[in-house]
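Peer 1: Quick one, structure for this:
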Amino acid sequence: MNLEQVETFLVITQTKNLSIAAKNLFISQSAVSHRIRNLEEKLGCKLLIRARGEKLVSLTLKGEEFIEIATRWKNLWNETKLWTLQESKMNLKVASIDSLNTCVFSSLYKDLINSNNAISLNVSSHWSKTIYDLIESHDIDIGLTLNSLKYPNAIAKPLFKSRGVVISSKSSKYPEIVHPNDLKTSNEILFSYIPEYEIWHNFWWEYDQNEYSSVDTVSLLFTMFDLEEKWAVVPIWIARVFEKIHPVKISELSVSPPEYSCYQVSNRNLIPSKLKAIKKFSVALEAYMKTDIFLSSIK
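Peer 2: A predicted model of the protein is given here:
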């Protein structure tokens, strides 16, 4: 059974006339009869009733039943043909720490999902170590993190650096430039930090380590700054997001904490079927990092 035979049968069911069917199909009447005979032989049953020498036909019971099957078969064939002409969607799995997903790369993800670039994007949030574990096991394709960790098959490519600043309530009394000695750890909301920050933090507040509170997601941090004297040291890109949705004061530190470095992490042994999608993402990421939206968020 082929498409020509099925289409010929369906045209005959509409016209009930072999001559008109032949005309509509731009073939001879004998060709129409030949296609139908071959179709009936393939199916092993009679579909049409035609008196000798007559052009008008009627359907057998099997012919009536076959109309629905033939219609579905033709539709499925057309869908298959369309599918073969379309570029296959490439699945790409990206994982990042919560703060980068929320404050830095959300616009990039939105553009990728909204554009017709043949990528099916899946984004998740994890701790840095988990991201490296997932890269190592090929469970994700790209990681975005603030840590360069040593893993046998993980490659960390530096993307950008940004400074740390102090955020506090708009009504707080902290000046525009503040010294660490002027910050009480009893008022601190410690946010997730890079290892280098822990060393810097311990240097200034070594004897007050049990006094601060802590949160581990940006959404939790957002809820804390109705409290007048509370403060936190965060990357500037978190502070910029706070400015837009929650009035905060941003103070520079007179003794700068370590910079926050962002890395794109991938497996050194890339899966061949993922190469094209990873390349598309990397090109989009590079272009995004030149936009005003991105640049204004990290300065």
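
Peer 1: switch to C-alpha atoms for all contacts and neighbour counts from now on
Peer 2: Will do.

Peer 1: And V218, how far from K276?
Peer 2: In this view, V218 and K276 are 32 Å apart by Cα to Cα, to the nearest Å.

Peer 1: same question, T8
Peer 2: Distance from T8 to K276, by Cα to Cα: 43 Å.

Peer 1: For these two, indicate the residue with more neighbours.
Peer 2: T8 (21 against 13; other Cα atoms under 10 Å).

Peer 1: Now do the same contact list for the more buried one.
Peer 2: Contact analysis of T8 by Cα atoms under 8 Å, 6 or more residues apart in numbering lists A21, L25, V32, R35, I36.

Peer 1: at 10 Å what do you get?
Peer 2: With contacts defined as Cα atoms under 10 Å, 6 or more residues apart in numbering, T8 is in contact with L18, A21, A22, N24, L25, A31, V32, S33, R35, I36, L39.

Peer 1: and what of I140?
Peer 2: Residues near I140 by Cα under 10 Å, 6+ apart: 92-95, 122-124, 131-134, 266-267.

Peer 1: Now name the helix or strand holding it.
Peer 2: Here I140 sits in a region with no helix or strand, counting by DSSP states H and E.

Peer 1: Quick check: the residue nearest the centre of the chain vs A70, distance?
Peer 2: Against the mean C-alpha coordinate of the chain, by Cα atoms, centre = their mean, the closest residue is L121 at 2.0 Å. Relative to A70, L121 is positioned 38 Å away (Cα to Cα).

Peer 1: now swap in S19 and tell me
Peer 2: S19 sits 21 Å away from A70, going by Cα to Cα.

Peer 1: sorry, back to before: can you list the contacts of T8 in CSV and add neighbour count, secondary structure and distance to L285?
Peer 2: Putting the contacts of T8 into CSV (neighbours: other Cα atoms under 10 Å; DSSP: H, G, I helix; E, B strand; the rest coil; distance: Cα to Cα, whole Å) gives the following:
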residue, neighbour count, secondary structure, distance to L285
L18, 23, helix, 61
A21, 23, helix, 57
A22, 19, helix, 57
N24, 13, helix, 54
L25, 16, helix, 52
A31, 13, helix, 58
V32, 22, helix, 58
S33, 16, helix, 61
R35, 20, helix, 56
I36, 21, helix, 57
L39, 21, helix, 55
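
Peer 1: I'd like the structure of this one too, to check against the first:
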Amino acid sequence: MDYDLLETFVLLCENRNLTKTAELLYKTQPTITSRIKTLEEKLGYSLIVRGKGKKNVEITRKGGEFLIIAQKFLNLYEEIEVVQEKLSKTLLVSSISSLGSPIVANVCKKMAEDEEVNISIFTYQTIEAYELIAKKELDVAFVSEARNVNGVMCEPVFMQDYYVIRPCKNPEGIKKICTEDLDVNYEIYQRWSDDFKMWHDYKFASKKPRIEVDSCALLKQFLTNETYWSIIQRSNLLLLNQEMSLQIYNLIDSPPARICYMLTNYYPDRGNIYLLKKMKKLLHQYAFDNDLQLTPN
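Peer 2: Next up is the predicted model:
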């Protein structure tokens, strides 16, 4: 039985609307109608009832019975793909820049070591990533903002806290500090997320930092003496702390933890199902190994 026909029928049963189904599958409505008609002709009975000029449909009794079989077929297809894990050889990955290094880079490196797969890694902003995932022009993307976009599955995978850092020749472990003890005139500011900006504006009375950067590579260039400081997420702290001597502080009145989301298409290419599951597993392992907080599934 043709996978596309079954997929279309199951999705139509879930939302009972031809237009919605067409949008989710990025097909025209006539294509959806044609697929259902083809499936009905193969089976020899009607699956749906549609009123003239109406977009909503009703499932026939036999259609409801066949739905159970169709769902089993789709699950079987997925199981076959897991067994045939070597089928897919290419994975297109995107990440916002603040998650790309070291998190996504390390996960992709481990993936390449474990699997015979070609990986292409791109840097896209959040809006672009959602659009490309919906169009199946990317297989997986990592962002820090959850959005409701047709055809895109958005899963929280881990959270990470923030720390204050200063250059220091002789650091003394992790200390505690309050925002009241920080002079915004000497801050090297990086806008990690909208939630972080709201917190920062509130805590520092909307005072604008004199220096703002958009990457850790730039941040490092400005942390030249102990006067300057910055607030940084844990994953980037781990990387910077290997490259320079830093005094690290826990913020007493810290901003909300930053969540990393994994984006995939609701109906990914069947050959990539195994690799996407493997990437999620590796991401969880990386988060666990580096004391990042796993989000509940």
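
Peer 1: Could you give me the PyMOL selection string for whichever of the contacts of I140 of the first structure are buried?
Peer 2: Buried subset of these, written as a PyMOL selection, criterion 16 or more other Cα atoms under 10 Å:
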select buried, resi 92+93+94+95+131+132+134+266+267
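
Peer 1: Just the closest of the contacts of I140 of the first structure to W237 of the first structure, please.
Peer 2: A95 (18.4 Å; Cα to Cα).

Peer 1: mean shift between the helix or strand harbouring that closest one and the second structure?
Peer 2: Secondary-structure element containing A95 of the first structure, defined by DSSP H and E: strand 90-96. Compared with the second structure after the fit, strand 90-96 of the first structure shows a mean deviation of 0.8 Å (mean Cα distance after the TM-score superposition for the first structure).

Peer 1: Give the buried residues for whichever helix or strand comes after that strand.
Peer 2: Where DSSP H and E defines the elements, the next helix or strand beyond strand 90-96 of the first structure is helix 98-103. By 16+ other Cα under 10 Å, the buried positions in helix 98-103 of the first structure come out as D98, S99, L100, N101, T102, C103.

Peer 1: what packs against helix 98-103 of the first structure?
Peer 2: Helices and strands touching helix 98-103 of the first structure, by 3 or more Cα pairs under 10 Å, 6 or more residues apart in numbering; DSSP states H and E, are strand 90-96, helix 106-114, strand 119-125, strand 142-145, helix 218-222, helix 236-245.

Peer 1: by contact count, what packs against the second one?
Peer 2: Using 3+ Cα pairs under 10 Å, 6+ apart, the elements in contact with helix 106-114 of the first structure are helix 98-103, strand 119-125, helix 275-288, helix 292-297.

Peer 1: what's E7 of the second structure in contact with, if anything?
Peer 2: With Cα under 10 Å, 6+ apart, E7 of the second structure has these contacts: C13, L25, R35, A70, Q71, F73, L74, Y267.

Peer 1: ok, which pair from the contacts of T8 of the first structure is furthest apart?
Peer 2: Using Cα to Cα, the two most remote members of the contacts of T8 of the first structure are N24 and L39, lying 18.9 Å apart.

Peer 1: all helices for the second structure, in order.
Peer 2: Assigned helices in the second structure, in chain order: 3-15, 18-25, 29-43, 61-83, 97-99, 105-114, 126-134, 194-203, 216-222, 234-243, 273-289 (criterion: DSSP state H).

Peer 1: For these, give me JSON lines that also has distance to I177 of the second structure.
Peer 2: Shown next, in JSON lines, are the helices of the second structure (distance: least, Cα to Cα, whole Å):
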{"stretch": "helix 3-15", "distance to I177 of the second structure": "52"}
{"stretch": "helix 18-25", "distance to I177 of the second structure": "48"}
{"stretch": "helix 29-43", "distance to I177 of the second structure": "59"}
{"stretch": "helix 61-83", "distance to I177 of the second structure": "49"}
{"stretch": "helix 97-99", "distance to I177 of the second structure": "24"}
{"stretch": "helix 105-114", "distance to I177 of the second structure": "31"}
{"stretch": "helix 126-134", "distance to I177 of the second structure": "32"}
{"stretch": "helix 194-203", "distance to I177 of the second structure": "13"}
{"stretch": "helix 216-222", "distance to I177 of the second structure": "20"}
{"stretch": "helix 234-243", "distance to I177 of the second structure": "16"}
{"stretch": "helix 273-289", "distance to I177 of the second structure": "25"}
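
Peer 1: Go through those helices and name the closest to V164 of the second structure.
Peer 2: V164 of the second structure lies closest to helix 234-243 among the helices of the second structure, at 9.3 Å (Cα to Cα).

Peer 1: Contacts for that closest one next, please.
Peer 2: 98-103, 159-165, 167, 215-217, 219-220, 231-232, 246-248, 257-258, 287, 290-292.

Peer 1: any idea how far the equivalent of E243 of the first structure over in the second structure is from N290 of the second structure?
Peer 2: Superposed on the second structure with TM-score structural alignment, E243 of the first structure falls opposite N241. Noted for N241 of the second structure: a distance of 13 Å to N290 of the second structure, by Cα to Cα.

Peer 1: What of N272 of the second structure?
Peer 2: Look at N272 of the second structure and N290 of the second structure: by Cα to Cα, they are 27 Å apart.

Peer 1: the more surrounded of those two?
Peer 2: Ranked by neighbour count (other Cα under 10 Å), N272 of the second structure and N290 place N272 first, with 21 against 13.

Peer 1: how about T15 of the first structure, what's its match in the second structure?
Peer 2: Matched by TM-score structural alignment, T15 of the first structure corresponds to no residue in the second structure.

Peer 1: ok, back up a step: and which of the contacts of T8 of the first structure is nearest to Y207 of the first structure?
Peer 2: Proximity of the contacts of T8 of the first structure to Y207 of the first structure was ranked by Cα to Cα; the top entry is L39 with 89.7 Å.

Peer 1: correct me, but the closest one touches G63?
Peer 2: No - with contacts counted by Cα atoms under 10 Å, L39 of the first structure stays clear of G63, the gap being 11.2 Å.

Peer 1: which one of the contacts of E7 of the second structure is nearest G64 of the second structure?
Peer 2: Using Cα to Cα, C13 comes nearest to G64 of the second structure of these, at 8.5 Å.
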